[in-house]
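Visitor: The following block contains a protein sequence and its predicted model.
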Amino acid sequence: MVIMSCTHNLQLNGDDVHNYGRGIALEPFVHQVSGRATMMCLNETTVCKPLNYREHFFYKSLPQDIKQFAPRYKGVVNVNIEETPDGYVALTAYPYEPDSLIDDCKSDYDVSTDSSEEEQEDLQSNESTEEISEQSGNCDTRIKVRRTGSMCVDDQHHSVHTNNTTVNPWIFKVYKEGLQRQLQSKPRVVKQFILLENVTSKFRKPCVLDLKMGTRIHGDHDAEAKKMHHEIKSAQSTTQQLGVRLAGMQVYQPKSDTFFCLDKYYGRKLDRHGLRSTLRRFFQDNYRTRHDLLRPVLLRLRSIRDSLKRLRTYRFYSSSLLIMYDGASTSGYDVELNTLDEIPPDGGDTADNQSDNPATEDPKDRVRIDIRMIDFAKSTHQEMDSKYVHDGPDHGYIFGLTNLIKLLKEISKGDSPSSE
């Protein structure tokens, strides 16, 4: 069983060493809809996940064009994972101190078996851990997670894996498997976690769609057997056909005050029609389709695609795209359907048309929706690995974005398939 609760009014910084012994107790990130890394909350605006050297380097070397579409990188912390005398497991974050590690600091999620000396030396430099000096947030809940995967939130037990639930069922699987990997048979381990912006923090009821992007999901350093496994998986799903696949989602249902949830296993079974129907379901609540959100989503997707077209040597293998909005917001419900005509034509649906669309995003839309690129453990570019240097932009990812834009435009027009 795991217990995690917020610690109030705790400040950690270099001038306040006496507080280091207390640390900051971590909370589970309850809006995780996909992935196998154990995501934790340091505070309301910061999450952390087990450090992967390649992902860490990638975050620190993101070009400005893409940095605006990724969660803000905030540094590294040491996380003490320890079984307590009362049978719980406590996760506590401390400022990053390389000499304090009692474990091999390599993450379980490393893509390659070896990290370069440059990467390790870079990590051991004066890493920014700005968020560790902040208060741990205004969390009033106590969350207990059993090794079996059941969870107790404020003494309310959640263990039934249903589609409609107050807690996304995926996190039961993540914490059950993740904590077993981390602790194994040891009573205590110290792991490095990377600190990232909590991109759901501005939403009261985050509706989250996780899409696996690109036509290739294996990394350059994956073993041949793993590459073959991923290629088969891609061929049997929309990854190869469309360059986009559902990895997970949750949609808030106001009538029942629950989330409708789907996972990656559901996503692997979908064909083009099924994916379009699922995307349409994401933009629905109990009452109607949120047409007011489609225009800002389409504009932001095009902005991301335009940025990717300008990048050379970058590959985002097995990365995801998060599309988010606030399910608690009812603004825009009375949008007139003729406003959908304001969605400008897409200038990049064909390979021959490379012109950028002049339409720009309304700053107000960034409050209503958000789209971020995440999960860079298998991403690469020429400065990361001289052995594998790819030419030109990531056409597989761009192909996926183009098809995603097509699907969303079909939904905006009432699910009338466009000519293909």
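Guide: That came in fine, so what should we check first?

Visitor: Please make it C-alpha for all contacts and neighbour counts, starting now.
Guide: Noted.

Visitor: tell me the contacts of residue 77?
Guide: Counting by CA atoms under 8 Å, 6 or more residues apart in numbering, residue 77 makes contact with 93, 94, 95, 96, 129, 132, 192, 193, 194, 195.

Visitor: For the last one, list the residues it contacts.
Guide: Contacts here follow CA under 8 Å, 6+ apart; on that basis residue 195 touches 46, 47, 48, 49, 73, 74, 75, 76, 77, 129, 131.

Visitor: one more structure, for comparison:
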Amino acid sequence: MNDCECNQQPYIQLSPYFHQVGGHSSMFQYGKDTVCKVLESSELEFYESMPDSLKKFTPEFRGIVTVQYCEDELGFIKLVAQPETTCNDDDHSSNEEEMKITTDQESTDHNSKKSVQLRCSEDGRVDYSNNLGTDAVNYEQGKIIMSKINPWGLQLCKKQAEKLHRQLLGDENVTISQKYILLENVTAQFRYPCILDLKMGRRQHADIDSDKKRQSKIQKCESSTSSTLGVRLCGMQVYQVDSGRYIFTDKYRGRILTIDGFRSTLVEFFNNGRITRLDVLPAIIERLESLYETINFLSTYRFYSGSLLIVYDGLLQSNLIDIRMIDFAHSVHATPATDEISAANNHAGPDKGYLFGLERLIDVFKEILNEEKKLIPTVNLAN
């Protein structure tokens, strides 16, 4: 057991972030409108130097926290954060009250979620101490499932806890802590966030990647829609109005989708089990076109391995949408005076791979909108 050093204030207990559909490192809920993820110096540098024109298309950067890993005498795991810089979220103190899960359909996905607790057993295994339902617990990668709780984000939280627990072995009195960056929770404004996480661009490897990692990323691009469309699926959740649950799809399924399969999946993204949400498509297309124009004016920027979040509200009475770029750990901004590596890799002009992906994505959305409209029965007003 190691005790959290909670004598100083303020400390905020983190909870799993329930709407992380992609990525490889876990994110946590810091407060009502703020999430946090492990700090990577390259991503922090990008957020701190981001051009103003991109800020409306990215989550707001809200500072840095130190997160401490703790286990009590019963094995229950806590992650507590101590702010280092000011956070814009004034409601973080009520975090525990907001993270409650109930079986009531109306509140399943809003701000009343019961904390999902992790617990370390005597043999060192970390698992959930709550009854999450068989769908989330028995989740298999690459499979489409329906559940009230996103299994991907929970799986990443569990892996992160297991990694930190191993650092305690042999010295239970050691303090385990990490730096995290605070970011705007893009999904906070939605009652039932339907989320599409897309890996953008034809190239995913960074200039500084090892040969092994470079070859792995090249192979993933060549064998997926990244090479043909400049975009591939990394994760998705779609709210189903009749069941009050979400359909979840992960990046492993995204890697094996054909062009037709990718297009069909985008159609599924707008299907809530009752209707196809054509009402949100025009606004999504318009915002994607605006993003295209913004990136087209950004010379020497490359957003390698970056993702794009497309979100709309599963609440039928809402036509709210949002689109944000995320994941900038491998982004590059070449400057003529200082960046010889980037200059050698021909980083002049805008990121054509990212723009290519946006073009194809816009085209597919327009096709879906036009074709789905044709399927809507017309009303004979003369009768």
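Guide: Yep, it's here. Bear in mind that the values here come from a model prediction, so they are computed numbers and not experimental data.

Visitor: sorry, back to before: same check for the contacts of residue 195 of structure 1, but in structure 2.
Guide: By both residues aligned by TM-score structural alignment, their matches' CA atoms under 8 Å, the contacts of residue 195 of structure 1 still in contact after alignment to structure 2 are 46, 47, 48, 49, 73, 74, 75, 76, 77, 129.

Visitor: From the contacts of residue 195 of structure 1, which land in strands?
Guide: 46, 47, 48, 49, 73, 74, 75, 76, 77 (DSSP state E).

Visitor: buried subset of those residues?
Guide: By neighbour count, with 16 or more other CA atoms under 10 Å, these hold 46, 47, 48, 49, 73, 74, 75, 76, 77 as buried.

Visitor: for those, which one is nearest residue 148 of structure 1?
Guide: Of all these, residue 49 has the smallest distance to residue 148 of structure 1: 20.7 Å, by CA to CA.

Visitor: was I right about that closest one contacting residue 36?
Guide: No. Counting by CA atoms under 8 Å, residue 49 of structure 1 does not reach residue 36; the two are 10.1 Å apart.

Visitor: Residue 41 of structure 2 - how many residues pack around it?
Guide: Neighbour count of residue 41 of structure 2, defined by other CA atoms under 10 Å: 11.

Visitor: Looking at structure 2, which of the contacts of residue 77 of structure 1 hold up?
Guide: Compared against structure 2 with both residues aligned by TM-score structural alignment, their matches' CA under 8 Å, those retain 93, 94, 95, 96, 192, 193, 194, 195.

Visitor: check contacts around residue 252 of structure 1.
Guide: Counting by CA under 8 Å, 6+ apart, residue 252 of structure 1 makes contact with 205, 206, 207, 258, 259, 260, 285, 327, 328.

Visitor: ok, 10 Å please
Guide: Shown in contact with residue 252 of structure 1 (CA atoms under 10 Å, 6 or more residues apart in numbering): 164-166, 205-208, 258-261, 282-286, 325-328.

Visitor: Equivalent analysis for residue 74 of structure 1, please.
Guide: With CA under 10 Å, 6+ apart, residue 74 of structure 1 has these contacts: 46-48, 59-60, 127-132, 194-197.

Visitor: Helices of the stretch 301-420 of structure 1, residue ranges please.
Guide: For the stretch 301-420 of structure 1, applying DSSP state H, counting those that start in this stretch gives helices covering 365-368, 395-412.

Visitor: any idea which of these is most buried?
Guide: helix 395-412 (a mean of 21; mean count of other CA atoms under 10 Å).

Visitor: In structure 2, what range does it match?
Guide: Helix 395-412 of structure 1 corresponds to residues 352-369 of structure 2 when matched by TM-score structural alignment.

Visitor: what about residue 299 of structure 2, distance to residue 334 of structure 2?
Guide: 9 Å (CA to CA, to the nearest Å).

Visitor: In terms of neighbours, single out the busier of those two.
Guide: Remark: of residue 299 of structure 2 and residue 334, residue 334 carries more neighbours, 20 against 15, as counted by other CA under 10 Å.

Visitor: What's the match for the more buried one in structure 1?
Guide: When structure 1 is aligned by TM-score structural alignment, residue 334 of structure 2 is paired with residue 382.

Visitor: so what's the closest residue to its match other than its chain neighbours up against?
Guide: Spatial nearest neighbour of residue 382 of structure 1, excluding adjacent residues (CA to CA, 6 or more residues apart in numbering): residue 389 at 5.3 Å. Residue 389 of structure 1 sits next to 220, 312, 313, 314, 315, 380, 381, 382, 383 when contact means CA under 10 Å, 6+ apart.

Visitor: now swap in residue 38 of structure 2 and tell me
Guide: Shown in contact with residue 38 of structure 2 (CA under 10 Å, 6+ apart): 25-28, 64-67, 178-182.

Visitor: Alright, I will stop here.
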